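Quick check, what structure comes out for this input:
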Amino acid sequence: MNTDNIMNKQVSADWHHPASLPIMPTTLPSRLIDEQPQEEGEVDVMLADPEIAEPPMYAVVMYNDDYTPMEFVVYVLQSEFRHNIDDAVEIMLNIHHQGRGIAGIYPKDIAETKAKKVNQTARKEGYPLLSQIEPHQS
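The predicted model follows:
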């Protein structure tokens, strides 16, 4: 029996179905096989320190409003951003006098989480305090 006829019948039956595809030999021609024997012994490898880029940083900016008490802003700066009382009061006064202030600088995902939590806490307490993130230039 001629193998070409068998292969043609199988392929023409249904080329989508794997069972109808012809079985091909799995041995590689000798020209594709690397005939060189592997050497035993030590191999010199140079190790380089990986280059790790610092993540882009974002500032969590808090904005002044006429309704949120200063004490609440200081509380948020201490509880969420871990500022001591003196730094929290200084940042709160910056927010009050300049209209905005930086509460902290973090990688993007952390900054987004902190800003969202500040906004949620303020809404829960009934205050319109707003915080957003923006890229921080070092």
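
Every contact and neighbour count from this point should use C-alpha atoms.
Noted.

The chain: strands as residue ranges?
57-63, 100-107, 130-135 (DSSP state E).

which helices and strands does the shortest one pack with?
Applying 3 or more C-alpha pairs under 8 Å, 6 or more residues apart in numbering; DSSP states H and E, one finds that strand 130-135 makes contact with strand 57-63, helix 108-125.

Please identify which of these is closest to residue 81.
Set against residue 81 and scored by C-alpha to C-alpha, those come closest in helix 108-125, at 8.1 Å.

Another sequence for comparison is provided below:
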Amino acid sequence: MSGIRQEFEGDVFTEESIEVREPKPYHVVLYNDDYTTMEFVVFVLESIFHHARPRAEQIMLDVHQRGKGIAGTYTRDIAETKALQTRNLAQEHNYPLRCVAEPA
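Next up is the predicted model:
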């Protein structure tokens, strides 16, 4: 995708092509631990990531059985914000749930 930048240089009007790139995707990854309940992980997936219950349960099972699961894929800023919201909510409920944003 490209865009056009228009400038005035003295008495001359010029257009310069600029390259516009799509932002790189980031995964928000939840990691398994021995203390965070499965129900809390489902709650996080429903409330922060807006997954329907069946999808939230499937992601929770990935976390439980495989050691980690992808809660969602977003641009970097959104992924980091959702990871922070997840960690804060877990801390409020005294769970050590690990959640990170990493390049897809």
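
So after superposing, what's the score?
Here the TM-score for the pair of chains, by TM-score structural alignment, normalised by the length of the second structure, is 0.81; 91 aligned residues with a C-alpha RMSD of 1.8 Å.

ok, back up a step: out of the helices and strands packed on strand 130-135 of the first structure, deepest packed?
Comparing these by mean neighbour count (mean count of other C-alpha atoms under 10 Å), strand 57-63 ranks first with a mean of 22.

relative to strand 100-107, how tilted is that strand?
Using axes from the mean of the first three to the mean of the last three C-alpha atoms, to 10 degrees, the direction of strand 57-63 of the first structure lies 150 degrees away from that of strand 100-107.

ok now strand 57-63 of the first structure, how far from the chain's centre?
19 Å (C-alpha atoms, centre = their mean, to the nearest Å).

Give me the distance between the residue mapped onto residue 97 of the first structure from the second structure and residue 55 of the second structure.
Aligned by TM-score structural alignment, residue 97 of the first structure pairs with residue 65 of the second structure. Distance of residue 65 of the second structure to residue 55 of the second structure, computed by C-alpha to C-alpha, to the nearest Å: 15 Å.

still on that earlier bit, nearest to residue 83 of the first structure, of the strands of the first structure?
Across those, closest to residue 83 of the first structure is strand 100-107 (C-alpha to C-alpha), at 8.7 Å.

Can you say which of the strands of the first structure is nearest to residue 80 of the first structure?
Using C-alpha to C-alpha, the nearest of those to residue 80 of the first structure is strand 100-107, at 9.3 Å.

Name the residues of the closest one that are buried.
For strand 100-107 of the first structure, the neighbour count (16 or more other C-alpha atoms under 10 Å) marks 100-106 as buried.

Likewise for stretch 15-23 of the second structure?
For stretch 15-23 of the second structure, using 16+ other C-alpha under 10 Å, no residue counts as buried.

about what we covered before: more neighbours, residue 65 and residue 55 of the second structure?
residue 55 (15 against 11; other C-alpha atoms under 10 Å).
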